[in-house]
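J.: Have a look at this prediction, sequence included:
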Amino acid sequence: MPSPTKETRTLSPLATLPATMQLHPPPSSGTHRTLRRLQSAHSLGAKAAAQPSLISQQRFQAQNQQQRQQFQRLQPIQQKPPSPARRHVSTARSPQRGRANSDAAPVPTTTQLAAMAMTATRRSALSKRSLAADSMSLERLLRDGPPNDDVEGALESARLKILDQGIRSDSDGMSSLRIYVWLILLNAPVLETDTYLSLIHRGPSPAYSKIRNDTFRTLTTDPLFRRRVSEASLIRLLNAVAWTLHDTREDRTREPSIASIASSSRQSLDQLSSRPGTGHSGYGSGQSHPSSPAAKNRARALTLTTEGSETSMAAESGTYVQGMNVLAAPFLYAARSEAEAFIAFHQLLTKELPGYIRGAMDGVHKGLALVDKVLAIVDPRLSLYLLSKNLTAEIYAFPSVLTLCACTPPLPEVLRLWDFLFAYGPHLNILCIVAQLVMIRTKIMDSPSPNKLLRSFPALQADQIKRTTLAIIKMIPDDVYAEIVVHAR
């Protein structure tokens, strides 16, 4: 199932920023004048045979009005009106006039009208919510399954519950429900424990030495993680994942593949499965320019092939990259067994973030470029200031992109942020990083050396990051958002 669309996320009650962090300018005072000009444009352009007919425009306008009324009934929220350039103007024809309206906006082309219709269709995702599922708690929804076998509607309702209410947990971030919600949202197959044990019994993988070099320094400053997760558990999980990736790369079948085993035993999870579309990280914060020799050496070092391997497979998927230890840590912390953590982590790597472990981690570098691009759109002044200090995302955001912000404490806030990312797509991590920059904008602009400030991001505040991210989504052009969705593929 494709990931929830961009417009779905913009209709949440959380999309309103605090008064001190408004990112949108107020509507123009010339809104009504602009509408009259657009209406005049329709009148003047209706005679052109090459343009779409008024009947087509009325059909699109009627569909959009009906869908807007559905949204208002399903989720009444206070929203800032769209900018005049994106309003749907009335197609009622004004009296014909013979004058040339030189400043009138052109009539939308057929392509533009098709894009408008596509946007309206995507916005209708909220109408797929199950009203029966809305009345159920998240715990009951997972226990009893989707009412009336409406899987799609139940999933949409579950996502909105996660967005608005979160997953109930204690002060340490522990929840008996969270891992199962993650498994469902990641569309992870059911995995028997014996399958995981068979991978463990194969012994050290070709990536074992690399794994051992990283695991001892995973979240070393987080007492919650160190108290609950042992290094031995982390080694076993990463070693098992390395074996599966190694087998896939070599196109071998020493052990039955995860997919074949899971497909024969998908039961309850398959009924609700759907994929939506800081100092303690264990690697340095400073990064160099992607084209510099240092960056190339770093990318080569981070891409694990096999220590002592006689073959070079730089263009293919690796079996371990530095940083995977931090990415795996929250799964082990939230899961009730290593097998659960393994299949969720494996699904994230292979289905959601394959570009992050492929070759020289091209997906990560695409994500870093997108951080720079989005920041330039959202806050041009902040972007220019960072660039004037020779600070690109390659330098300060590499760990945050690679680990989905898991490198920034505290761990309970990481878990809450991941609830949001798994519900609506891990690709939103790019916008979450930009949101963190916006949240500390004043400190960055007032700092003569922002590099020191960005060596370790401030402590995560999941709820505020989500609110800021939802506001940023409205500012991103559709083509840029499409790049964000696919950058990790």
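T.: Structure's in. What do you need?
J.: drop to CA atoms for contacts and neighbour counts, all remaining ones
T.: Will do.
J.: Spit out the contact partners of the residue nearest in space to the middle of the chain.
T.: The residue lying closest to the centre of the chain (Cα atoms, centre = their mean) is residue 428, at 2.3 Å. By Cα atoms under 8 Å, 6 or more residues apart in numbering, residue 428 lies in contact with 421, 484-485.
J.: Next one for the comparison:
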Amino acid sequence: MSSTSSNPSIPNIPPPTAPWNPTPVSPKPRGLRKLHSTQALSQSAALNVPISAQSRLRQQRSVSAFHKDSLNNQLSAISSSRPFGRARSNSDASTKGPPTVALPIRRGAGQSSLPTPTTTPKSLDIMLRHVPAKNEIPLGIQEIKTLVLAHGVPSDSDGMSTSRIYLWLIFLSAPSLPTDNYLGLIHRGPSPAYSKIRNDTFRTLATDPLFRRRVSEASLIRLLNAVAWRLHDAKEERNLSTKNQSAITTLAEASPELHPVFNFIPSAKHARGPPTATTTEGSEAGSAEPGTYVQGMNVLAAPFLYAARSEVEAFVAFHRFLTEECPGYVRGAMEGVHRGLSLVDRVLAIVDPALSAYLLSKGMQAKLYAFPSVLTLCACTPPLPEVLHLWDFLFASGAHMNVLCIVAQLIMTRDAILESPSPMKVLRSFPPLQASKIKWLAISILDRIPNGLYDEIVDHAK
């Protein structure tokens, strides 16, 4: 999908004929660990997530404008307290000099809803190990997010951090999962998507030595196969529920004398409502559910396995991310990805009209060069440690900010693009990630886009 992974147009390769081995041994098995405070924070946050996708979308549309202003004020306060804040990120946006577009952040009249961090990055471990009182959990999560946005997550030169996976679990409101449940999915054997998974796993970040040294292909196969089983089961449950509801509706219409009996069945009560309302709600709820596997999920799963300290942690975080953050990315036609590509074009046209016009004059829409970056949240672009730092920012501020991060990369590369008679040669593989510059430039872009467009960015992956 880029210089470090496969291109999305790679032809299908017949799956290996090797028999299914449910528990191949990884080169470096990792122990199963957990933090009680992490579970308390993530599970408490999960209680605030609406059950249905339809209600979640309604809630997000109603608060997205407030979220934008709150995030903008928060990041403005953070950047003003940093000696290397927003001003430097703008000056370093281009490899050959400052960008030609000025992207200031409007300070806004309201006060930031989140406090400016006063602690050091080292206190992240202390905050993770401290279990706050129940009424203090929301504030604790906000403080952790603010700290990550301001300082990032401390890690070594390989991008490894003992706290990163727990922070991701908290930001994703991921529930805890008994190890036996994960093992049960593995021991079920090949999922219906197993052959597709085997076609992709061997080429996942194939040229990245850090990933290949830490994560085995067997581990990646187990994770993707377990996720495919979980998504397959959810799909089967939805299909069965739809059939049962349809049968009850038909019987209720054919047998009016049984209506008193149907009144005691919740699904029957719903089924006896207006047919148009039933169809609409069912279709919207169903459309928000992901498929079982699409090409590119292997690259999207790679950072989770690299950062996690066990496969169970990676599974919980990855499954939660797919089903809650970007179900539209892995649905059959990947409509969420295509909406994201359209948004990249629209945002670029607002923040850098000259660059946008030049690319369009060459027939280059975002769908021709940004598909892997949208689908994988830039995980297809090396180096991997920078991917992890960028994901820290995305999970703390919202994964939808990836759209702005891609526009930021285009602005950082604008000189090379404008000087090239064939820009596709420049954008065939994006330049190496520079997470710090990308995130601060994305923050400055945030204030340049109207609230209506930001609402679409928030919703595009649902």
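T.: Everything's here; your move. What you are looking at is a predicted structure, and each value in this text was computed from that prediction instead of being measured.
J.: helix, strand or coil for residue 233 of structure 2?
T.: helix (DSSP: H, G, I helix; E, B strand; the rest coil).
J.: about what we covered before: just give me the match in structure 2 for the residue nearest to the centre of structure 1.
T.: With TM-score structural alignment as the criterion, residue 428 of structure 1 lines up with residue 401 in structure 2.
J.: and what of residue 358 of structure 1?
T.: Under the pairing rule here (TM-score structural alignment), the equivalent of residue 358 of structure 1 within structure 2 is residue 331.
J.: Read off where stretch 55-63 of structure 1 ends up in structure 2.
T.: Under TM-score structural alignment, there's no match for stretch 55-63 of structure 1.
J.: what about the corresponding residue of structure 1 for residue 369 of structure 2, how many residues close to it?
T.: Matched by TM-score structural alignment, residue 369 of structure 2 corresponds to residue 396 in structure 1. For residue 396 of structure 1, the count of nearby residues is 24 (other Cα atoms under 10 Å).
J.: unless I'm mixing things up, residue 396 of structure 1 is touching residue 454, no?
T.: Yes: between residue 396 of structure 1 and residue 454 there is a contact under Cα atoms under 8 Å: 5.9 Å.
J.: buried ones in the helix or strand containing residue 89 of structure 2?
T.: Using DSSP states H and E, residue 89 of structure 2 falls within helix 86-91. Neighbour counts over helix 86-91 of structure 2 (16 or more other Cα atoms under 10 Å) mark 86-87, 89-91 as buried.
J.: Which strands or helices does it pack on?
T.: Applying 3 or more Cα pairs under 8 Å, 6 or more residues apart in numbering; DSSP states H and E, one finds that helix 86-91 of structure 2 contacts helix 435-446.
J.: equivalent range in structure 1 for the helix or strand just after the helix it packs on?
T.: Next in sequence after helix 435-446 of structure 2, counting helices and strands by DSSP H and E, comes helix 451-459. Helix 451-459 of structure 2 lines up with residues 478-486 of structure 1 when matched by TM-score structural alignment.
J.: Measure the mean distance from that stretch to structure 2 post-superposition.
T.: After superposition onto structure 2, the mean distance of stretch 478-486 of structure 1 to its aligned counterpart is 0.5 Å, using mean Cα distance after the TM-score superposition for structure 1.
J.: where do the helices sit along the stretch 251-400 of structure 1?
T.: 258-264, 268-272, 293-302, 324-334, 338-347, 362-378, 380-388, 393-396, 398-402 (DSSP state H, counting those that start in this stretch).
J.: any chance of the ones you listed in JSON lines, plus distance to residue 117 of structure 1?
T.: Converted to JSON lines, the helices of the stretch 251-400 of structure 1 look like this (distance: least, Cα to Cα, whole Å):
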{"stretch": "helix 258-264", "distance to residue 117 of structure 1": "37"}
{"stretch": "helix 268-272", "distance to residue 117 of structure 1": "29"}
{"stretch": "helix 293-302", "distance to residue 117 of structure 1": "43"}
{"stretch": "helix 324-334", "distance to residue 117 of structure 1": "39"}
{"stretch": "helix 338-347", "distance to residue 117 of structure 1": "34"}
{"stretch": "helix 362-378", "distance to residue 117 of structure 1": "25"}
{"stretch": "helix 380-388", "distance to residue 117 of structure 1": "31"}
{"stretch": "helix 393-396", "distance to residue 117 of structure 1": "35"}
{"stretch": "helix 398-402", "distance to residue 117 of structure 1": "33"}
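J.: List just the one of those that sits closest to residue 229 of structure 1.
T.: Residue 229 of structure 1 lies closest to helix 324-334 among the helices of the stretch 251-400 of structure 1, at 6.3 Å (Cα to Cα).
J.: against structure 2, where does that closest one fall?
T.: Using TM-score structural alignment, helix 324-334 of structure 1 pairs with 297-307 in structure 2.
J.: Next, the mean deviation of the matching stretch compared to structure 1.
T.: Averaged out, stretch 297-307 of structure 2 is 0.3 Å away (mean Cα distance after the TM-score superposition for structure 1).
J.: just to revisit the earlier point, show me which of the buried residues of helix 86-91 of structure 2 is closest to residue 301 of structure 2.
T.: Distances from residue 301 of structure 2 to the buried residues of helix 86-91 of structure 2, taken by Cα to Cα, are shortest for residue 89, at 29.0 Å.
J.: and the gap between the closest residue to the closest one other than its chain neighbours and residue 75 of structure 2?
T.: Counting by Cα to Cα, 6 or more residues apart in numbering, residue 89 of structure 2 lies nearest to residue 437, which is 5.0 Å off, once chain neighbours are set aside. To residue 75 of structure 2, residue 437 of structure 2 is 14 Å away according to Cα to Cα, to the nearest Å.
J.: do residue 329 of structure 2 as well
T.: Separation of residue 329 of structure 2 from residue 75 of structure 2 (Cα to Cα) stands at 27 Å.
J.: wait, isn't residue 42 of structure 2 in contact with residue 165?
T.: No: shown here, residue 42 of structure 2 and residue 165 do not form a contact pair, counting by Cα under 8 Å, at 11.8 Å.
J.: related to what we said a few turns ago, tell me which helix or strand comes right after the helix holding residue 89 of structure 2.
T.: Where DSSP H and E defines the elements, the next helix or strand beyond helix 86-91 of structure 2 is helix 123-129.
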